[in-house]
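**Q** Provide a 3D model corresponding to the input given below.
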Amino acid sequence: MLSNLHSLSSKNVQSLWNSYAPGLLLTTTIAVAAQFLGEHYGAPVMLFALLIGMAFNFLAHEPSCERGVQVSTSTILRIGVALLGVRISLEDFSSLGWINLSATVGLLIATILFGVLCAKALGERWQFGLLTGGAVAICGASAALALAAILPSNKQSGKETLFTVIAVTTLSTLAMISYPMIAQNLNLNELQTGFVLGATIHDVAQVVGAGYSISDSIGETATIVKLIRVSCLPIVLFIVLIIMKTKSNDSKISSSAITIPTFLIFFLLLATLNSFALLSEALIHIANEASRWLLVIAIAGLGVKTSLKSTFSLGKRQMGLIVIETLFLFIAAVLFVEWGLSA
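**A** Predicted coordinates for the structure are as follows:
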């Protein structure tokens, strides 16, 4: 009997391996290649992962790879987002000051609402405006992937997600290069410059690069402001989840019936533990690295699943929406600091 159980168990393991390993090996290899290119050419790793992934689109529906690629864009994505919680602590909020904190959150909310309204005005789905507005307002590609994980999934949403990730990653790189020069031409002081960079650049890595390219103090301020935006991600996800549940079944949904995704619970748990200094520096470092790698693998999988032709079939109007949202956020942040940023 034991031998039969062992044989059955071995067959199950072998079956799982054959189903998932090829696709996971593909997306992981793409992630490693993207990391190598990113380190050697100084370009965003996520952008490389997307582009390389799209080159392997012909494997997306290959039976041996399909399940592994799907896991990369679902389970692995959610784990990567959950681990982002180690970047957040209550100290980040208090060090910024309540006026500046309120302004950061206000800019975030305004950008998301602006995105939804602009999407409707341009004849796009409001979900696309939410996706792009959230990506611009919160944390770029990571926010886009997190929002995509709870929004209704279909072929159109898949193309929109990939398009959004490519667009915000590209715009984030352009912002990293141009925003510091613009801030200096506007004669902003160090606090104002740090706030603008942290409140407007899409991805965390580009915020750090832009801030510390000017000075350490600007880099620190920019990073704190950026982490405040990242910390709003679970709140936004929960609100969106409530909206989606309500829209899907208006009268039958009650607040008690709304379930919080597991990855969101772990995000909040890790953020809480980090706030009370219950996580060691070594553990935080490991979680950060794991999160970064898992998100790159997820983006690689997203690239594999979508062809370049179908992605850019969305057109200039959709790209214009993301550019408009980016400009709206930047102009609003500059106006805030010009009118009097609280020190």
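**Q** from now on I want contacts and neighbour counts done on CA atoms only, so please keep to that.
**A** Noted.
**Q** please look at Val230 and Val136 and confirm they touch.
**A** No - Val230 sits out of contact with Val136 when judged by CA atoms under 8 Å, with a separation of 11.3 Å.
**Q** neighbour count: these two, which is higher?
**A** Comparing Val230 with Val136 by other CA atoms under 10 Å, the one with more neighbours is Val136, at 34 against 22.
**Q** apart from its neighbours in sequence, what residue is nearest that one?
**A** With sequence-adjacent residues excluded and distances taken as CA to CA, 6 or more residues apart in numbering, Val136 is closest to His202, at 5.5 Å.
**Q** touching, the one you found and Ala144? I think so.
**A** No - look at His202 against Ala144 with CA under 8 Å: they stay out of range, at 10.7 Å.
**Q** these two: who's more crowded?
**A** Between His202 and Ala144, His202 has the larger neighbour count (other CA under 10 Å), namely 31 against 25.
**Q** which strands and helices sit next to whichever strand or helix holds Val323?
**A** Counting by DSSP states H and E, the element that carries Val323 is helix 316-340. For helix 316-340, the elements it packs on are helix 98-121, helix 126-134, helix 155-185, helix 190-200, judged by 3 or more CA pairs under 8 Å, 6 or more residues apart in numbering; DSSP states H and E.
**Q** Ile297 is nearest to which of the ones you listed?
**A** helix 155-185 (13.6 Å; CA to CA).
**Q** for that closest one, packing partners?
**A** Using 3+ CA pairs under 8 Å, 6+ apart: helix 155-185 touches helix 45-55, helix 126-134, helix 141-148, helix 190-200, helix 204-212, helix 308-311, helix 316-340.
**Q** please redo it, this time with the cut-off set to 10 Å
**A** Other elements packing on helix 155-185 under the criterion 3 or more CA pairs under 10 Å, 6 or more residues apart in numbering; DSSP states H and E are helix 45-55, helix 126-134, helix 141-148, helix 190-200, helix 204-212, helix 281-305, helix 308-311, helix 316-340.
**Q** hey, which helix is longest across this structure?
**A** helix 2-41 (DSSP state H).
**Q** what angle separates that helix from helix 45-55?
**A** Angle, helix 2-41 to helix 45-55, by axes from the mean of the first three to the mean of the last three CA atoms, to 10 degrees: 120 degrees.
**Q** using the three-state scheme, assign Leu279.
**A** coil (DSSP: H, G, I helix; E, B strand; the rest coil).
**Q** quick one, what contacts the spatially closest residue to it that is not a sequence neighbour?
**A** In space, and not counting its chain neighbours, Leu279 is closest to Leu273: 6.3 Å by CA to CA, 6+ apart. Taking CA atoms under 10 Å, 6 or more residues apart in numbering, we find Leu273 in contact with Gly85, Val86, Ile88, Ser89, Leu279.
**Q** give the contact list for the nearest residue in space to Ile112 that is not next to it in sequence.
**A** Among residues not flanking Ile112 along the chain, Gly133 sits closest, at 4.3 Å (CA to CA, 6+ apart). By CA under 10 Å, 6+ apart, the contact list for Gly133 reads 108-119, 127, 140, 143-144, 164, 321-322, 324-326, 329.
**Q** to compare against the first, here's the next sequence to fold:
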Amino acid sequence: MLHQTGGLSEPNRLWRDLPGIALCALIACSATWTALLAGSAVVWGLIFGLVLAAIWSPPALLKTGISFAAKQVMRIGVALLGFQISLSTLQVLDVADVAAIVINVAIILAVGWFVGPMLGITRELSLVAAASVAICGASAAAAVACVVMRNDSANRDVACTIGAVSIISSAAMILYPPLVQMAGLGPAAGGIFLGGTIQEVAHAVAAGYSVNPETGDMATVAKLLRVALLAPACIAVSFFASSGGASPKPSLPLPPAFLVAFVVAALLNASGLVPRELSQATAPLSRFCLVMSMAAIGLTLPWRSIRAFGLKPIMLLLILSVVLIGSSLIYVTYGSS
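**A** Predicted coordinates for the structure are as follows:
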């Protein structure tokens, strides 16, 4: 007898999910192609999903696959992000640089923890927003949301946060390089600033190389160090989130499987066991998975739920970005060797 899950055998379950997954993949392809002209594929995936849902209601045949893409494909994308981590990250930066980036991540998570509720935002959403600014934009928001968010508005909050932080990151890619030049920062300091403050990996890399190749190299390394902090940050956030809940004796939570996969992928890549070609191929695949999940979330969200998101979380994202800019400038101006 075949193994049963939820009343369906695994092969039947795959066939059941395939049409919805294929639809999300098609939307993700359209979003990726559109992003070659302008904007972020993540944002376009969300917009295309929202527009399609506004004019057409997906039939029952597609809904299980859409749900799979919104949750499981997102986790797969985060796990694949681990293949971008290598030992060269730590070899290029000195101890002070690594410490400064780690401290900045901790500062932003702490500011989000305290300031978010002061603005009337739930602590869970505050942590998702803080992680998106502190670590790696959309991927971090998705990962932390998978760990801490459990309510019915989670899809809306994650989608809106990812859309907003992607737009902020796009603006940073344009605005921060002139700031580096105005501040007179050299390649090392400028790269650490750009890689340490811009949310999305692609935007940080593009901003660095728009200054010069040396700044681009350093920005890439600094940004990948922030990506490497995703797993420990998620585990810490999960623990502190549970500490602040109703449970009187919180215990250290077991990390979700996708975070374990992220760490394993990072260790394998850092050890040199992963062929370079495979490591390079996982970067666009990870991004495509995230775009697919955004398309799936867009297909499940009514416009009225987007309006209900409000301006306060966006205000929090901007506050966190300003704090990160300030702390990073202080380090590269006075503390960087």
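**Q** give me the most central residue, structure 2.
**A** Ser139 (1.8 Å; CA atoms, centre = their mean).
**Q** now do that one against Gln91 of structure 2, distance only.
**A** 24 Å (CA to CA, to the nearest Å).
**Q** now check structure 1 for the residue matching the residue nearest to the centre of structure 2.
**A** Counting by TM-score structural alignment, Ser139 of structure 2 corresponds to Ser142 in structure 1.
**Q** give the aligned equivalent of Asn288 of structure 1 in structure 2.
**A** So Asn288 of structure 1 corresponds to Ala283, using TM-score structural alignment.
**Q** give me the distance between that match and Ile85 of structure 2.
**A** For Ala283 of structure 2, the distance to Ile85 of structure 2 - CA to CA - is 11 Å.
**Q** check contacts around the closest residue to Ala144 of structure 1 other than its chain neighbours.
**A** Excluding the flanking residues, the one nearest Ala144 of structure 1 by CA to CA, 6+ apart is Ala135, at 4.9 Å. If a contact means CA under 10 Å, 6+ apart, then Ala135 of structure 1 has 111-112, 129, 141-147, 161, 164-165, 167-169, 202-203, 233, 322, 325-326 as its contacts.
**Q** picking that back up, more neighbours: which of Ala283 and Ile85 of structure 2?
**A** Relative neighbour count places Ile85 above the other of Ala283 of structure 2 and Ile85, with 24 against 16, counting by other CA under 10 Å.
**Q** I'd say the more buried one and Arg276 touch.
**A** No - assessed by CA atoms under 10 Å, Ile85 of structure 2 is found out of contact with Arg276, at 11.8 Å.
**Q** average distance between stretch 123-131 of structure 2 and structure 1?
**A** Compared with structure 1 after fitting, stretch 123-131 of structure 2 has a mean deviation of 0.9 Å; criterion: mean CA distance after the TM-score superposition for structure 1.
**Q** buried sites along that stretch?
**A** Neighbour-count burial for stretch 123-131 of structure 2, counted by 16 or more other CA atoms under 10 Å, picks out Arg123, Glu124, Leu125, Ser126, Leu127, Val128, Ala129, Ala130, Ala131.
**Q** how distant is that stretch from the center of its chain?
**A** The chain centroid and the centroid of stretch 123-131 of structure 2 are separated by 12 Å under CA atoms, centre = their mean, to the nearest Å.
**Q** related to what we said a few turns ago, so what secondary structure elements neighbour the longest helix of structure 1?
**A** helix 45-55, helix 63-72, helix 281-305.
**Q** just put the ones you listed in JSON lines and tack on distance to Val225 of structure 1.
**A** Shown next, in JSON lines, are those (distance: least, CA to CA, whole Å):
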{"stretch": "helix 45-55", "distance to Val225 of structure 1": "22"}
{"stretch": "helix 63-72", "distance to Val225 of structure 1": "30"}
{"stretch": "helix 281-305", "distance to Val225 of structure 1": "18"}
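**Q** right, so of the ones you listed, which gets closest to Ser255 of structure 1?
**A** The nearest among those, by CA to CA, is helix 63-72 at 29.7 Å.
**Q** where in structure 2 does that closest one fall?
**A** Helix 63-72 of structure 1 lines up with residues 60-69 of structure 2 when matched by TM-score structural alignment.
**Q** and the contacts of Leu273 of structure 1, which of them are buried?
**A** Gly85, Val86, Ile88, Ser89, Leu279.
**Q** hang on, isn't Asp94 of structure 2 packed against Ser337?
**A** Yes - the criterion here is CA under 10 Å, and Asp94 of structure 2 meets it with Ser337 at 9.1 Å.
**Q** what number of residues lie near Tyr20 of structure 1?
**A** By other CA under 10 Å, neighbour count at Tyr20 of structure 1 equals 20.
**Q** so what does it match up with in structure 2?
**A** So, by TM-score structural alignment, Tyr20 of structure 1 is matched to Asp17.
**Q** that match contacts Ala69, correct?
**A** Yes - between Asp17 of structure 2 and Ala69 there is a contact under CA under 10 Å: 9.0 Å.
**Q** overlap in contacts, those two.
**A** Lys63.
**Q** could you find the closest non-adjacent residue to Leu107 of structure 1?
**A** With CA to CA, 6+ apart, the residue lying closest to Leu107 of structure 1 is Leu329, at 6.8 Å.
**Q** gap between the residue lying closest to Ala143 of structure 1 once chain neighbours are set aside and Phe276 of structure 1?
**A** With sequence-adjacent residues excluded and distances taken as CA to CA, 6+ apart, Ala143 of structure 1 is closest to Ala135, at 5.1 Å. Separation of Ala135 of structure 1 from Phe276 of structure 1 (CA to CA): 28 Å.
**Q** tally of neighbours for Leu229 of structure 2?
**A** Neighbours around Leu229 of structure 2, by other CA under 10 Å: 17.
**Q** just give the nearest non-adjacent residue to the counterpart of it in structure 1, would you?
**A** Taking TM-score structural alignment, Leu229 of structure 2 has Cys232 as its aligned residue in structure 1. Leaving out its chain neighbours, the residue that sits closest to Cys232 of structure 1 by CA to CA, 6+ apart is Ile138, at 7.3 Å.
**Q** what sits against the one you found?
**A** 105, 107-109, 111-112, 144, 199-204, 226-233, 236.
**Q** can you check Leu87 of structure 2 too?
**A** When contacts are counted by CA under 10 Å, 6+ apart, Leu87 of structure 2 touches Leu225, Ala266, Leu267, Asn269, Ala270, Ser271, Gly272.
**Q** export these to a markdown table and tack on distance to Leu62 of structure 2 and secondary structure?
**A** Converted to a markdown table, the contacts of Leu87 of structure 2 look like this (distance: CA to CA, whole Å; DSSP: H, G, I helix; E, B strand; the rest coil):
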| residue | distance to Leu62 of structure 2 | secondary structure |
| --- | --- | --- |
| Leu225 | 38 | helix |
| Ala266 | 34 | helix |
| Leu267 | 37 | helix |
| Asn269 | 36 | helix |
| Ala270 | 39 | helix |
| Ser271 | 41 | coil |
| Gly272 | 41 | coil |
